[in-house]
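In: below is the sequence, then the predicted model.
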Amino acid sequence: MVLKDRSEPEFTELSKSKTNQHIENIVLKFLHAENKCTKSI
């Protein structure tokens, strides 16, 4: 099996989408926590 070169568009697009999903998850968790805080006040 040949490892893909990291500079290949396929790889960068894949890692980009994964990173974006990860960031979205963090943001959603943060917003969810914020909502809980504002509701409890």
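Out: Nice, I can see it.
In: CA atoms for contacts and neighbours, from now on please.
Out: Noted.
In: count the neighbours of Lys39 for me.
Out: As a burial measure, Lys39 scores 8 neighbours (other C-alpha atoms under 10 Å).
In: just checking, what packs against the host helix or strand of it?
Out: Under the criterion of DSSP states H and E, Lys39 resides in helix 9-40. Under the contact criterion of 3 or more C-alpha pairs under 8 Å, 6 or more residues apart in numbering; DSSP states H and E, helix 9-40 touches no helix or strand at all.
In: try this one side by side with the last:
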Amino acid sequence: MYLDLRTVNVEKTVHNVDKFVDNIKINRFLTWINLIRQ
């Protein structure tokens, strides 16, 4: 049971990191577009 909980937590952490990275990529992309449009 303890191991299962740890596995779940690791998966959640990895998922959150992926979302965080995606957000950074999206923000960079939007910033890049805004710079080009100026």
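Out: Thanks, I have it. Bear in mind the structure is a predicted one, so any value in this text is a computation, not a measurement.
In: average gap between stretch 10-23 of the first structure and the second structure?
Out: For stretch 10-23 of the first structure, the mean deviation from the second structure after alignment is 0.5 Å (mean C-alpha distance after the TM-score superposition for the first structure).
In: off-centre distance for that stretch?
Out: With C-alpha atoms, centre = their mean, to the nearest Å as the basis, stretch 10-23 of the first structure stands 8 Å off its chain's centre.
In: give me the stretch of the second structure that it matches.
Out: Here stretch 10-23 of the first structure aligns to the second structure at residues 8-21, judged by TM-score structural alignment.
In: show me what contacts the residue nearest the centre of the first structure?
Out: Residue closest to the average C-alpha location in the first structure (C-alpha atoms, centre = their mean): His22, at 1.7 Å. Residues counted as contacts of His22 of the first structure (C-alpha atoms under 8 Å, 6 or more residues apart in numbering): none.
In: gap between it and Cys37 of the first structure?
Out: 23 Å (C-alpha to C-alpha, to the nearest Å).
In: likewise Phe11 of the first structure?
Out: For Phe11 of the first structure relative to Cys37 of the first structure (C-alpha to C-alpha), the value is 39 Å.
In: next one: Lys16 of the first structure
Out: Spatial separation of Lys16 of the first structure from Cys37 of the first structure under the definition C-alpha to C-alpha is 31 Å.
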